[in-house]
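Peer 1: Quick one, structure for this:
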Amino acid sequence: MQRRTFLAGATGAAISAAASSQAPARPGGVAAAGKVVAHTSSGRVAGQRSGSLAIFRGVPYAQPPVGALRFASPRPPVPWSGVRDATSFAAPSYQLILPGGSEDSLYANVWTPDTEGKRPVLVYIHGGGWLLGAGSEPTYDGARLAERGDLVVVTFNYRLGPFGFGHHEELADPVTGSNANWGLQDQAALLRWVKRNAGAFGGDPDNITLVGTSAGGASTWQLGILPELRGIVRRMVPISPCHVWNPANTLTPEDARTVYRTMARRLDTTVRGLRSVSPAELQRVWESVFAGSPTARIVRSGREYRGPVRGGRWLPEFEYQAPNPRIPVFSIHADTEGSFYTAPGAPVPDPRPAPANDAELHDCVHAFLDKGAVRVTNAQVDACVSAYRAAAVADGLPTDPLSIWTEVWGDGLFRYQIVRLAERHARHGRTPFYAMEFAHPVRPPYFGTPHEATSPFLFGTNGIPGNVAKFGDGPLERRISGVFMDLVANFAWTGVPRASGAPALPLFDPQLPSTMILGGETVARIATTPKLRQLRFWDSAGWVPRP
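Peer 2: Coordinates of the predicted model:
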């Protein structure tokens, strides 16, 4: 295959600075000088040239889900005449964190080396716990990745929180019959839009690689195995996915019904009437339902996050129950996922100080386990702490309370299912599966390699003002970022993650050294997956499901 040679050389969504957001651009006249026009299935859009790239911002992939379309399946954009300006980001989806949020947010952003050609398309799903974030955040600027990898890079917004992830039969769409998981439906609609329009931006509609981090990583997996999207997603790169399971990070259907009935009652309306209340009131009441300790709420599920609800066509099974992916997978996780929550600047600060002794560690671990179980006993907490401390001693890892708490956090919500799903695929899967651990340490006062440390290096935005103090931008960081981009870009081009600055990565085999460790002075090496001993606790704990 002829392709150009690569050049040499998140912060979490909750705390990234918002990009400048404006109201979605409206159709206009002919493109002005210095702009570039693409012909989409709904009409022409005018982006702008920046160096060697053409950039399109705020391109509609669905109708605004407002009024009667709140809680409806996404509809194709209404065609327009003339040339629509696509040089400004759309507003983020409505949320509490990023300013300027709007329900009118279903827009895509595209970075391309040229609107002519047939390059792989990399679609990125932002994270944020299904509650916050936007494809326009500076960390996810696709310019460096598009240029270095010769890719078409697409980011986008999808519905969040009460607008995006819930379930109630009285909210059934009269056209599609769907009554849940509107944000997941948005993501599927975006993929169909990309399939139809990739050629307009110089992309190959038959070569779409789906990438996402955290909640977006879980979505990547969910969409990658969804039968109705077979033939659209060719490869997938789930990064630190927060795989969905009850009761930790999704509502049961019954609890979702209870939540929407409760919101309707508190707003003096019906469930159907929730379409008419202001987004601010809807968000406020949703937040009030989930305020405080998960042990004191009106529902028992959705204890940490409220992701997609199981059931129906959009999430027929949780990931741990579903069949192995039928497409190639490049699975990535961070070395210290939990330090995203236990280090300074955590997106949702824990009310407890970092544990300094065993009594405080016991309280912190108990509070964490409350996020994923309706009832937690002191004996279970003691067993968890003992198992992790024994594993740390055996592996020569730190045994202080903060380190133990951090590892419990990261494994329970992220790393356990990530690693066990990789092992399951190695045993039973029939498609290529590669594994990588990102292990480049952040700078003090932060520590470890936290959840979402991957995004700034994948996009080459580790050196921007909002990221550089935490992630650094020296020669080593630039080299690691370049290797990361090359691995993912080559996977999108060929199905094999490779880079000139890294050893060849074999297919994942839990019995052999087959995980790439990226980060640190060595840059990249092949090893067995680290810290396997501490994962054994969860195999029999009955807390997180084993795939």
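Peer 1: CA atoms for contacts and neighbours, from now on please.
Peer 2: Fine.
Peer 1: which residues does the closest residue to T270 other than its chain neighbours contact?
Peer 2: Excluding the flanking residues, the one nearest T270 by Cα to Cα, 6 or more residues apart in numbering is A264, at 5.1 Å. By Cα atoms under 8 Å, 6 or more residues apart in numbering, the residues touching A264 are T270, V271, G273, L274.
Peer 1: any idea how far A264 lies from L476?
Peer 2: 54 Å (Cα to Cα, to the nearest Å).
Peer 1: ok, now G164?
Peer 2: For G164, the distance to L476 - Cα to Cα - is 40 Å.
Peer 1: Ok, L106 next?
Peer 2: 37 Å.
Peer 1: hmm, back to that, show the buried residues in the contacts of A264.
Peer 2: For those, a neighbour count by 16 or more other Cα atoms under 10 Å gives the buried set as T270, V271, L274.
Peer 1: Now do the end-to-end distance for stretch 265-284.
Peer 2: Termini of stretch 265-284 sit 14 Å apart (Cα to Cα).
Peer 1: Likewise for stretch 537-547?
Peer 2: Start-to-end, stretch 537-547 (Cα to Cα) is 15 Å.
Peer 1: Could you also give me the structure for this second sequence? I'd like to compare it with the first:
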Amino acid sequence: MTDSQETARPVVTTTHGAVRGVRSDGGLCFAGIPFAAPPVGGLRLRPPVPAAPWTGVRDASRFPPAPAQHTGITPEIEALGPHAVGVARALGAADGEFSEDCLYLNVWTPDVDGRLPVLMWIYGGAFESGTASPPSFDGAALSLLTGAVVVAANYRVGALGWLHPTGPGSERWTASANLGLQDQAAALRWIHDNADRFGGDPGNVTVAGASAGAFSVGALLALPDAKGLFHKAILQSGSVTRVQSPDIARALTESFLSAVGVKSLDELATAPLGRILDAQSSVVDSDVGRRNLPGGRIWGVVHDGTVLPARPLDAVGAGAAVGIPLLIGANRDEIHMWAELGGAGYRLADEDALTAEMNRAGVADPAALLEAYRVRLRGAAPRPGRPEAAPPDELRDLRTLFLSDAVYRVPSARLARAQVAAGGTAHTYLLSAEPFGAGTGAFHGAETFYLGDRLAALDIDTPDNRATREQLATAWRRFLRTADPGWPTHDPAAPPTGTTRLIGPDPRDIHEPPLDIAAHWDLGT
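Peer 2: Modelled structure (predicted):
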């Protein structure tokens, strides 16, 4: 690089030292900035501590490795083509380098001299995978579409980020619950201290995430260490209900320690990383229903009582987020892609198995809800008496309708109602667009193709997809600036059209969940 090229690269002085970024895609990018010390050696399984300051100018042109995880973009996925790779990344798969030394963030900004809204992005990946860096996440596109300073931070995933302290000597590790959540709060503190140096407004910070990232946002609403560090929140395909009880989290961690071959967290602190990664995958439920319904074994947020004192839904209901406007989105066919990819393993044995899943989700009258889904699926009037057993494909589709509601759409409605009942504001939307055309559904992660501006790259740059991109980007852009995405605040009693915005080929206001389904769920207030 010549002296003139080096001089042309922007330099920003953070609270820890100076960083030199690069010009990229109509803006500026500063990659791989440490916001906490490397969580390795004696800091493995410990809460994040401040990064060490440095002298001189640190190069910020190279993206950091993803947190330690098994790669999600396998040769088999790559062989299926760019659409399959795009879907895998939309579901949280990452590729490239991985490292325990991962607590770095990336900043994309239109102008370091501005005072723009700040969006902190939290990636998804079932709390087991994900990254804050391209190609899985490209903050440049989101910054251009929203006009915001976008900050994406790595956080620890899998057991290293979400185990629950248990076993001999666990009293010395009490502060090590919800480490991934604590990493996210540490990144928010960095943003609070440094946003203005990158053209952002530290008084207008929105924390946003999808899937596990959205469930993280829901937990941050109740996290004492995050209080006052953000001012608005966007939850896409996630809410506040995907929280493990201490008992289930403890049992999962005990199984994990046994699988690693250690008896305590003290021993785990020096265990080989490969054994940790293999073990953490072996002790969780693999089926999308079992892992996400109450009692499922999966890594993620734990109501531990210390780091996270209250269950997030209870905290929101008690007013914890009254001063934080919420934008809550879901996709119409959240589980569709898992049903397609799951094959025979996704299909339940019979209708009784689906009824058992509904009972597990707390449905009061599973038979009535099943019939409501059957009517929607078949487009027919209800039949008196017990209907005939569903054929295999219909049973699969009935389960997909149910799980889409149970895991994503109904919890999103519960969060909106709790926020409004407590005196806060919430706006809700439902994505109905099918990025790959009829038959694919508005699947989990579909929004990333629009907010990440991936239409041309995936050869899906159609008029309908461009219109959806504009609808979604406009809503996020307005919300970041004004807390108003452009439609009425959520009101579950609003007749006759509802107050949830349908985003896609037929934009309008709807009831969410639809009235024929909502009647069978306990949606709270």
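Peer 1: Quick check on L106 and L476 of structure 1: which one has the bigger neighbour count.
Peer 2: Neighbour comparison, L106 of structure 1 and L476: the larger count goes to L106, with 30 against 16 (by other Cα atoms under 10 Å).
Peer 1: Now do the same for that one: its match in structure 2.
Peer 2: Aligned by TM-score structural alignment, L106 of structure 1 pairs with L103 of structure 2.
Peer 1: Hmm, A152 and its match touching each other?
Peer 2: No. Applying Cα atoms under 8 Å as the test, L103 of structure 2 and A152 come out as separate, 10.8 Å apart.
Peer 1: for L518 of structure 1, what are its contacts?
Peer 2: M436, E437, F438, A439, H440, I480, F484, A524, R525.
Peer 1: Among those residues, which are located in strands?
Peer 2: Among the contacts of L518 of structure 1, DSSP state E puts M436, E437, F438, A524, R525 in strands.
Peer 1: And the strands in structure 1?
Peer 2: Under DSSP E, structure 1 gives strands at 27-28, 35-40, 43-50, 53-60, 83-85, 107-112, 119-125, 152-156, 203-213, 235-239, 329-334, 433-438, 515-518, 524-527.
Peer 1: what's next to the first one, contact-wise?
Peer 2: In other words, strand 27-28 of structure 1. Contact partners of strand 27-28 of structure 1, identified using Cα under 8 Å, 6+ apart, comprise W80, S81, G82, V83, R84, D85.
Peer 1: What distance do you get for the third one to P64 of structure 1?
Peer 2: So that's G82 of structure 1. From G82 of structure 1 over to P64 of structure 1 the distance is 20 Å, taken as Cα to Cα.
Peer 1: Also the fifth one?
Peer 2: Between R84 of structure 1 and P64 of structure 1 the computed distance is 16 Å (Cα to Cα).
Peer 1: So if I had to pick from the two, which one is more boxed in?
Peer 2: The neighbour comparison of R84 of structure 1 against P64 (other Cα under 10 Å) goes to R84, with 23 against 20.
Peer 1: In structure 2, what sits opposite that one in the alignment?
Peer 2: Using TM-score structural alignment, the partner of R84 of structure 1 in structure 2 is R58.
Peer 1: related to what we said a few turns ago, how about the buried ones among the contacts of A264 of structure 1 in JSON lines, adding distance to P325 of structure 1?
Peer 2: Converted to JSON lines, these look like this (distance: Cα to Cα, whole Å):
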{"residue": "T270", "distance to P325 of structure 1": "40"}
{"residue": "V271", "distance to P325 of structure 1": "36"}
{"residue": "L274", "distance to P325 of structure 1": "37"}
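Peer 1: and which of the residues you listed is nearest to A68 of structure 1?
Peer 2: Closest approach to A68 of structure 1 among the buried ones among the contacts of A264 of structure 1 (Cα to Cα): L274, at 10.2 Å.
Peer 1: Just tell me what that closest one corresponds to in structure 2.
Peer 2: Matched by TM-score structural alignment, L274 of structure 1 corresponds to L268 in structure 2.
Peer 1: So that match sits against S258, correct?
Peer 2: No. When contacts are counted by Cα under 8 Å, L268 of structure 2 is not listed as touching S258 (10.4 Å).
Peer 1: between the contacts of A264 of structure 1, which is closest to T258 of structure 1?
Peer 2: Nearest to T258 of structure 1 among the contacts of A264 of structure 1, counting by Cα to Cα, is V271 at 10.4 Å.
Peer 1: Quick check: closest non-adjacent residue to the closest one.
Peer 2: With sequence-adjacent residues excluded and distances taken as Cα to Cα, 6+ apart, V271 of structure 1 is closest to A264, at 5.3 Å.
Peer 1: ok, back up a step: got a PyMOL select line for the buried ones in the contacts of strand 27-28 of structure 1?
Peer 2: Buried residues among the contacts of strand 27-28 of structure 1 (16+ other Cα under 10 Å), as a PyMOL selection:
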select buried, resi 83+84+85
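Peer 1: if I pick A195 of structure 2, what's in contact with it?
Peer 2: Here A195 of structure 2 is in contact with V118, D201, P202 (criterion: Cα under 8 Å, 6+ apart).
Peer 1: what sits against the most centrally placed residue in structure 1?
Peer 2: Centroid-nearest residue in structure 1, with Cα atoms, centre = their mean: G216, separated by 2.0 Å. By Cα under 8 Å, 6+ apart, the contact set of G216 of structure 1 is Y124, I125, H126, G127, G128, P238, P241.
Peer 1: Just give me the closest of those residues to N197 of structure 1.
Peer 2: Among those, Y124 lies closest to N197 of structure 1 (Cα to Cα), at 16.0 Å.
Peer 1: quick one, what contacts the counterpart of the closest one in structure 2?
Peer 2: In structure 2, the residue equivalent to Y124 of structure 1 is W121, according to TM-score structural alignment. Going by Cα under 8 Å, 6+ apart, W121 of structure 2 touches V150, V151, A152, A153, V207, A208, G209, G213.
Peer 1: Which pair in those residues has the greatest spatial separation?
Peer 2: Between any two of the contacts of W121 of structure 2 (Cα to Cα), the greatest distance is 14.9 Å, for V150 and G213.
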